[in-house]
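Visitor: no sequence for this one, just the structure:
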């Protein structure tokens, strides 16, 4: 990779962290390849596969897809998420010099799961989701099964950051009515919502079933 960066000189280089194990990254590959062809004269795209874990570690990549824009071996900015339009718009902005490296860099949050504190907080958060899939994770502090699956959910929220919003709802005084509203009988329970409408639900700790519902959400409507 160092050789490719040296060869590029002042040409824009986009490091595309697109591992095959991530469904959203894998689905973006052909579209990123098309962008690479379209901007071939001005930009070099380098796909970083999962086997290059040392490069992931060097650049501190904790969520995918991630795109790092570089020029003259210097990092200009970072974009995360599976939006090809966002990637294309960012590319145009960088090529036109219409960006500021200190203000437009997008970093993933330290926590990928938003803890909901009240029904109003939930409504406000879901209103920002737009058409994005939202997963309401009803998990309590006292539930041993919740503690068991929590790291897996955290990793999944990391993996799908930018395309799926994970909201954690504990059972306390301020959120209790949400358990009633969604008829939560046991925990952990995961409610799938799009445009404020419930489309699916899963109860249990087999996290791969959650992944299946994410990948097949358009075919498994509740």
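Guide: Arrived safely, thanks for sending. The model shown is predicted, which means the values in this text are computed figures rather than measured ones.
Visitor: drop to CA atoms for contacts and neighbour counts, all remaining ones
Guide: Fine.
Visitor: tell me which residues touch residue 36, please.
Guide: Counting by CA atoms under 8 Å, 6 or more residues apart in numbering, residue 36 touches 43, 44, 45.
Visitor: no wait, residue 128
Guide: Residue 128 touches nothing, counting by CA under 8 Å, 6+ apart.
Visitor: is it true that it lies in a strand?
Guide: No: counting by DSSP: H, G, I helix; E, B strand; the rest coil, residue 128 is not part of a strand but helix.
Visitor: try this one side by side with the last:
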């Protein structure tokens, strides 16, 4: 079952949900056809639950928003980018373990 704490980011809501967020935001750039993305999804959901209220966590489908993927230099998926204060702060490319994701968002605390 998908976590209620994982947001869905789109081209339409990216500025308000990510760039204008008062708290750090982890964006999982993903694609429906991507096997490693599907493997990463439960870890992203676990992270969203663990950091609820401290870090906003969500997914962005690169096929639905190719311009955003291009704007942030996403060349392969999955790519997780941490945004702080409306700017790209850190990123991880490829399949990651849970500890790496915690380290990424923990840096924002």
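Guide: Now that the structure is in, tell me what you want to look at. As the structure is a computational prediction, the values presented were derived from the model and not from experiment.
Visitor: just give the TM-score of the two.
Guide: The TM-score (TM-score structural alignment, normalised by the length of structure 2) is 0.87; 106 aligned residues with a CA RMSD of 1.6 Å.
Visitor: quick one: which of the contacts of residue 36 of structure 1 sit in strands?
Guide: 43, 44, 45 (DSSP state E).
Visitor: what is the burial count for the first one?
Guide: Spelled out, it's residue 43 of structure 1. 22 (other CA atoms under 10 Å).
Visitor: also the second one?
Guide: Residue 44 of structure 1 sits with 21 neighbouring residues when counted by other CA under 10 Å.
Visitor: quickly note the distance from it to residue 185 of structure 1.
Guide: 53 Å (CA to CA, to the nearest Å).
Visitor: and of the contacts of residue 36 of structure 1, the nearest to residue 95 of structure 1?
Guide: residue 43 (8.7 Å; CA to CA).
Visitor: roughly how far apart are the residue nearest to that closest one when sequence neighbours are not counted and residue 180 of structure 1?
Guide: Computed as CA to CA, 6 or more residues apart in numbering, the closest residue to residue 43 of structure 1 that is not its neighbour in sequence is residue 12, at 4.8 Å. Distance of residue 12 of structure 1 to residue 180 of structure 1, computed by CA to CA: 53 Å.
Visitor: neighbour count for the two, which is higher?
Guide: residue 12 (22 against 10).
Visitor: corresponding residue for the more buried one in structure 2?
Guide: Taking TM-score structural alignment, residue 12 of structure 1 has no aligned residue in structure 2.
Visitor: my read is that residue 12 of structure 1 contacts residue 68, right?
Guide: No: with contact defined as CA atoms under 8 Å, residue 12 of structure 1 does not count as touching residue 68 (10.4 Å).
Visitor: where in structure 1 does the helix or strand encompassing residue 42 of structure 2 fall?
Guide: Assessed by DSSP states H and E, residue 42 of structure 2 sits inside helix 35-50. Using TM-score structural alignment, helix 35-50 of structure 2 lines up with residues 144-159 of structure 1.
Visitor: the matching stretch vs structure 2, mean deviation?
Guide: Stretch 144-159 of structure 1, aligned to structure 2 and superposed, deviates on average by 0.6 Å (mean CA distance after the TM-score superposition for structure 1).
Visitor: pull out the buried positions in that stretch.
Guide: 146, 149, 150, 153, 156, 157, 158, 159 (16 or more other CA atoms under 10 Å).
Visitor: separation between the last one and residue 165 of structure 1?
Guide: Yep, that's residue 159 of structure 1 we're talking about. Distance from residue 159 of structure 1 to residue 165 of structure 1, by CA to CA: 11 Å.
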